[in-house]
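> Sequence first, predicted model second:
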Amino acid sequence: MRHSSNTLVDPAAAASSGLFEQPVPRSLVHRASVSEVFLTSIHPDGPDRFLISAQWPRQHSFYRSRHGFHDPLIFAETIRQAGLIIGHAGYQVPLANPFILNGMEFDITPEGLARGGAPAHLMLEARCENIQRRGERLLGLDYRIDLYRDMVRVGTARCGFTCVSPAVYRRLRGSAAGAGTGAGTGAGAGAGVDVGVDVGAGAGAGAAPLRDELPPPVAPELVGQESAGDVVLSAMDRPGSWLLRCDPDHPVLFDHPVDHVPGMVVLEAMRQAAFARSGSRPLLVGCAMEFLRYAELGLPTEIHAAPEPARADGTVPVRVAAAQNGDIVAQGVLRVRPDSGA
């Protein structure tokens, strides 16, 4: 997998090795739809180290490429999937076991997001640390990722997860655990939660009920979207605050039934809020998020965003939070590059 110089294999060698021929099994990344699987292989690269290959399509139904750039949140989803496949393929965590994600941090360069004339082939170097076990069973770990494109490092990420059994998850969630036949990554009790998918279930079957009617979306162009169906914010009468709108029929954000608001929905809402507060066509280039508790589907969720002064590198930090009943369920800082053309 590596040259003797300890650099990643060159793109031509990687392509000829078959690393990008097909996606990994969808169960390994907790996805019901094959089209939502971005990883294509995983290989050990030394003790507690892994090389993971991924492919980003030139265009995606939700993570749309715009103005010559891939959607930055396709990197976030790739990071999420990397943690799951590390747990299952690298440490033999049973497929049905939930993963509790404590947070996510990433940085990526505009060059890493640039869309070319073919799908983007990427390599992720993953290093696992703070590994916790009970006997042979993995309890949790932290993982760091270096993202390479054409042998150039274009991004970094850091995440950590805890593994629990289905029985423990049911106790944690109580009656809410029966609301769906599977669950996706979301804001959890001290973490985000990702539960193994019942891959035989339909994507909409058994989803927890939401309010009878979705609140009206803000104008798509205000939050960097093209379709009202992809808008996850509804206007409130307070500047910098919005109401989260969750459509359980959305084929990507709700890829399979869930018993809580998926974490990628929360992150998307925060990205849209940051977009609305940051001026014309900002590009998301960094994120530092923590998930504090479950975001319940049956409760209104407020999304708050407040930009801070620009940094020396020209990026603008936007402090974001999601709250239910006055309690913060997730919070963090997004970094955007204003008027980047993205």
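Cool, got the structure.
> use CA for all of it now, contacts and neighbours both
OK.
> Tell me where this protein has strands.
Taking DSSP state E as the criterion, the chain contains strands spanning 39-44, 49-56, 99-108, 120-134, 137-149, 152-163, 186-188, 191-194, 233-235, 241-244, 283-291, 302-307, 316-324, 327-337.
> counting contacts, what elements does the fifth one pack onto?
Read that as strand 137-149. strand 120-134, strand 152-163 (3 or more CA pairs under 8 Å, 6 or more residues apart in numbering; DSSP states H and E).
> With mean neighbour count and distance to residue 228 added, can I get the ones you listed in JSON lines?
JSON lines is the format used below for the helices and strands packed on strand 137-149 (neighbours: other CA atoms under 10 Å; distance: least, CA to CA, whole Å):
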{"stretch": "strand 120-134", "mean neighbour count": "18", "distance to residue 228": "28"}
{"stretch": "strand 152-163", "mean neighbour count": "21", "distance to residue 228": "31"}
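> and of those strands, who's closest to residue 107?
Of all these, strand 152-163 sits nearest to residue 107, with 5.4 Å by CA to CA.
> which outside residues touch the closest one?
Defining contact as CA atoms under 8 Å, 6 or more residues apart in numbering, one finds that strand 152-163 is touched by 79, 83, 93, 97-109, 111-112, 138-148.
> Structure two is appended below for comparative analysis:
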Amino acid sequence: MTTDLDPAVRPRAGLSFGRTVERGLVHRTAVSEVFVTDVQQLGEFSVRAGAQLPLNHGYFSDHMQRPALFDPLLLLESGRQAGIAGSHAHMGLKPGTAMIVDSFTLALDGLAALVIGRVPAELRIDTEYSGKRSRTGRVRRGRVDQQFFIDGTRVGEHAMDVLFVNHHEHDILRHSQRGTPAPLTSDFPDLAPAGQVEAGLVGRANPLNVVLARAEVGAGTASALVAPRFGNRSLFDHDYDHLPAAVLVEAARQLALLAVGGTAGAAAVSGTHVVGVEASFSRFAELDAPVTASAPLPPSGAERRVLPVEFTQGGEVIATVTVTLVASSAIGPTA
């Protein structure tokens, strides 16, 4: 869908990258976890946002891969923030409304523009919204389509199918799935899990950012328990009554890298980059029951690998996250 610019809402001369937006607009508690700096309306159902990608961040910068790229999950989070901020600021979404992601896709193609340089990157996010309004004018389900640009170069695209619910509706939804009140992340201690995977095996330096434990690699598959640290304030910026989608996506990335290391050797992890993620979520990942991630081992020697990671809880598949990986040689020349 292409949206013509409405003269009445034509954007200002340029996006501002001088300060972040109000943290409540992007549903974040810590200002340090806000990346969106500006949101401008383009048309009735479209906005343009700016986000500054930091050079140094405790979670998004903690990677062993070389050359160092801005984290695809940082672009994913920036897109989420731009989508929710735009819907509040310009699409009429009421305060207190949550955006639950049913599924999403992320595809990156301008990898050379994502190589980290000497200054933070200024990311432009063009967003279009679609969805049917009820008789009261409210959108319950919708789609968010985004294009990412750095210095005028398109670096990727992102799309989300989402459900908009208020706090009361969220409580009803959670109770219908569980039948009992859900615990909160604040109810659990912040302890390193038994059998936590060694950070370097999943491309990390800081064990705080490792979300897998009791991993097994062999017989054609890789599997592990999803076991994040609840004290990781990038993954758990506020209290949750479930494991958020970002944790499952990180777990999928780490299991995919672990699988690559299992077939091509641990050294291959530092030369392997995520360029695509496709995810669907059928249930909430509960905090009080084990969640297991599993994936087939990829063929060794391939420059491009696609690994479907399946998450199960209580014998039921609750999510599938497919991760696309490429070797460093696919990045191409940089400026």
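Right, received. Where do you want to start? Quantities reported herein were computed from a predicted structural model and do not represent experimental measurements.
> circling back: buried among the contacts of strand 152-163 of structure 1? Make that a ChimeraX selection.
Under the burial definition 16 or more other CA atoms under 10 Å, those of the contacts of strand 152-163 of structure 1 that qualify are selected in ChimeraX by:
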select :79,83,93,97,98,99,100,101,102,103,104,105,106,107,108,109,112,138,139,140,141,142,143,144,145,146,147,148
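> who touches whatever residue of structure 1 lines up with residue 250 of structure 2 in this structure?
Per TM-score structural alignment, the equivalent position to residue 250 of structure 2 in structure 1 is residue 268. Contact analysis of residue 268 of structure 1 by CA under 8 Å, 6+ apart lists 73, 232.
> hang on, the earlier thing: so for residue 32 of structure 1, which of the helices and strands packed on strand 137-149 of structure 1 sits nearest?
strand 152-163 (20.3 Å).
> Mean per-residue distance, the closest one versus structure 2.
Here the mean offset of strand 152-163 of structure 1 against structure 2 after fitting is 1.0 Å, by mean CA distance after the TM-score superposition for structure 1.
> show me the contacts for the residue positioned nearest the centre of structure 1.
Geometric centre of structure 1, nearest residue: residue 77, 3.4 Å, by CA atoms, centre = their mean. Applying CA under 8 Å, 6+ apart, we find residue 77 of structure 1 in contact with residue 264.
> just residue 211 of structure 2 next, same as before
Contacts of residue 211 of structure 2 (CA under 8 Å, 6+ apart): 196, 226, 227, 228, 229, 247, 250, 251, 254.
> if you set the cut-off to 7 Å instead, what comes out?
Each residue near residue 211 of structure 2 by CA atoms under 7 Å, 6 or more residues apart in numbering is listed here: 226, 227, 228, 229, 251.
> Please say which position in structure 1 it maps to.
Taking TM-score structural alignment, residue 211 of structure 2 has residue 232 as its aligned residue in structure 1.
> Residue 198 of structure 2 now?
That one, residue 198 of structure 2, aligns with residue 219 by TM-score structural alignment.
> I'd like the distance between the residue nearest to residue 177 of structure 1 when sequence neighbours are not counted and residue 176 of structure 1.
Residue nearest to residue 177 of structure 1 in three dimensions, not counting chain neighbours: residue 170, with 5.5 Å by CA to CA, 6 or more residues apart in numbering. The gap separating residue 170 of structure 1 from residue 176 of structure 1 is 8 Å, by CA to CA, to the nearest Å.
> How about residue 157 of structure 1?
Separation of residue 157 of structure 1 from residue 176 of structure 1 (CA to CA): 31 Å.
> Same check on residue 271 of structure 1?
Residue 271 of structure 1 is 27 Å from residue 176 of structure 1, where distance means CA to CA.
> Could you do residue 145 of structure 1 as well?
33 Å.
> Kindly report the same for residue 138 of structure 1.
Per CA to CA, residue 138 of structure 1 is found 25 Å from residue 176 of structure 1.
> same question, residue 112 of structure 1
Distance from residue 112 of structure 1 to residue 176 of structure 1, by CA to CA: 39 Å.
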